[in-house]
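A.B. asks: my questions concern the predicted model and sequence given below.
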Amino acid sequence: MDVDITAFMPLITESAQSKNNAFEALTCAKDGDREGYHEKMSLSKEFLLNAHKEQTNILSLNARTEEIPITVYLIHAMDHVSNAQMVHDLVKEVANLYLNK
């Protein structure tokens, strides 16, 4: 089975980088490192925006009636974007508990 990874791999890689940076930011917050926290969260947001741009590109193609094959891989990749958004938002909330003691 041939799978075209160009449609979904950017979603997974950008989302993974977003999540990784968010978790690193949380570690910084736990350590009281405000500068490190803000730097890592900024990177997390940047990767998250890149993932959203890739997702929007796919949705735009489909909206223009271009055929986008819906595969388990694409669904999995879309889940990664949703999870990255959730992790990013949750880390911001939890980090506030550490940074605003």
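C.D. replies: Perfect, I can see it now. Numbering: from 1, shown residues only.
A.B. asks: going by C-alpha atoms from here, please, whenever you check contacts or count neighbours.
C.D. replies: Fine.
A.B. asks: separation between the most centrally placed residue in the chain and Ile5?
C.D. replies: The residue lying closest to the centre of the chain (Cα atoms, centre = their mean) is Ser15, at 3.0 Å. Distance of Ser15 to Ile5, given as Cα to Cα, to the nearest Å: 15 Å.
A.B. asks: try it against this one:
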Amino acid sequence: MNDEQMAVIMPLIMYGGEAKSSAIEAIQAAKAGDFTKADSAIQAANEAIVKAHHGQTELLTKAANGEAVDVSIYMVHAQDHLMTGIAFVDLAKEIIALYQVIQG
């Protein structure tokens, strides 16, 4: 694993975690009835996912161009963080919609 690959992998971990944290913040805001804050937190989560996808796309492009991309525990960990972040954001949107119905 070289420094260049780590420079791509670490943001995946960082932004995936940021997306998850923002999604949880959005759910908590919706639970409290603050849907403006919930929307803002979901927007922040979506922005973090987009940033993470840029790094992932860079790795996929390298692999598609025939460049060697090492699969390491760091890569697996990074993908885990990204997918968990995406899942949390998707679920947070549904939970927020439910709170909107309940709190009508």
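C.D. replies: Received the coordinates, thanks. Please read all numbers here as calculations on a predicted model, not as lab measurements.
A.B. asks: which secondary structure element contains the residue nearest to the centre of the first structure?
C.D. replies: Assigned by DSSP states H and E, Ser15 of the first structure falls within helix 9-30.
A.B. asks: ok, average deviation of the very next helix or strand once past that helix from the second structure?
C.D. replies: For helix 9-30 of the first structure, the following helix or strand on the C-terminal side (DSSP H and E) is helix 34-63. In this overlay with the second structure, the average offset of helix 34-63 of the first structure from its partner residues is 0.7 Å by mean Cα distance after the TM-score superposition for the first structure.
A.B. asks: where in the second structure does helix 34-63 of the first structure fall?
C.D. replies: Helix 34-63 of the first structure corresponds to residues 35-64 of the second structure when matched by TM-score structural alignment.
A.B. asks: quick check: buried residues in the matching stretch?
C.D. replies: In terms of neighbour count (16 or more other Cα atoms under 10 Å), stretch 35-64 of the second structure has its buried residues at 35, 37-46, 48-49, 51-53, 55-56, 59.
A.B. asks: one more: stretch 70-83 of the first structure?
C.D. replies: For stretch 70-83 of the first structure, by 16+ other Cα under 10 Å, it's 73-74, 77-78, 80-81, 83.
A.B. asks: identify all contacting residues around it.
C.D. replies: Contacts to stretch 70-83 of the first structure, defined as Cα atoms under 8 Å, 6 or more residues apart in numbering, come from residues 7-9, 11-12, 15-16, 48, 51-52, 55.
A.B. asks: okay if I get these as JSON lines plus distance to Asn100 of the first structure?
C.D. replies: Listed next are these as JSON lines, based on distance: Cα to Cα, whole Å:
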{"residue": "Ala7", "distance to Asn100 of the first structure": "41"}
{"residue": "Phe8", "distance to Asn100 of the first structure": "38"}
{"residue": "Met9", "distance to Asn100 of the first structure": "37"}
{"residue": "Leu11", "distance to Asn100 of the first structure": "33"}
{"residue": "Ile12", "distance to Asn100 of the first structure": "33"}
{"residue": "Ser15", "distance to Asn100 of the first structure": "28"}
{"residue": "Ala16", "distance to Asn100 of the first structure": "28"}
{"residue": "Leu48", "distance to Asn100 of the first structure": "25"}
{"residue": "Ala51", "distance to Asn100 of the first structure": "30"}
{"residue": "His52", "distance to Asn100 of the first structure": "30"}
{"residue": "Gln55", "distance to Asn100 of the first structure": "34"}
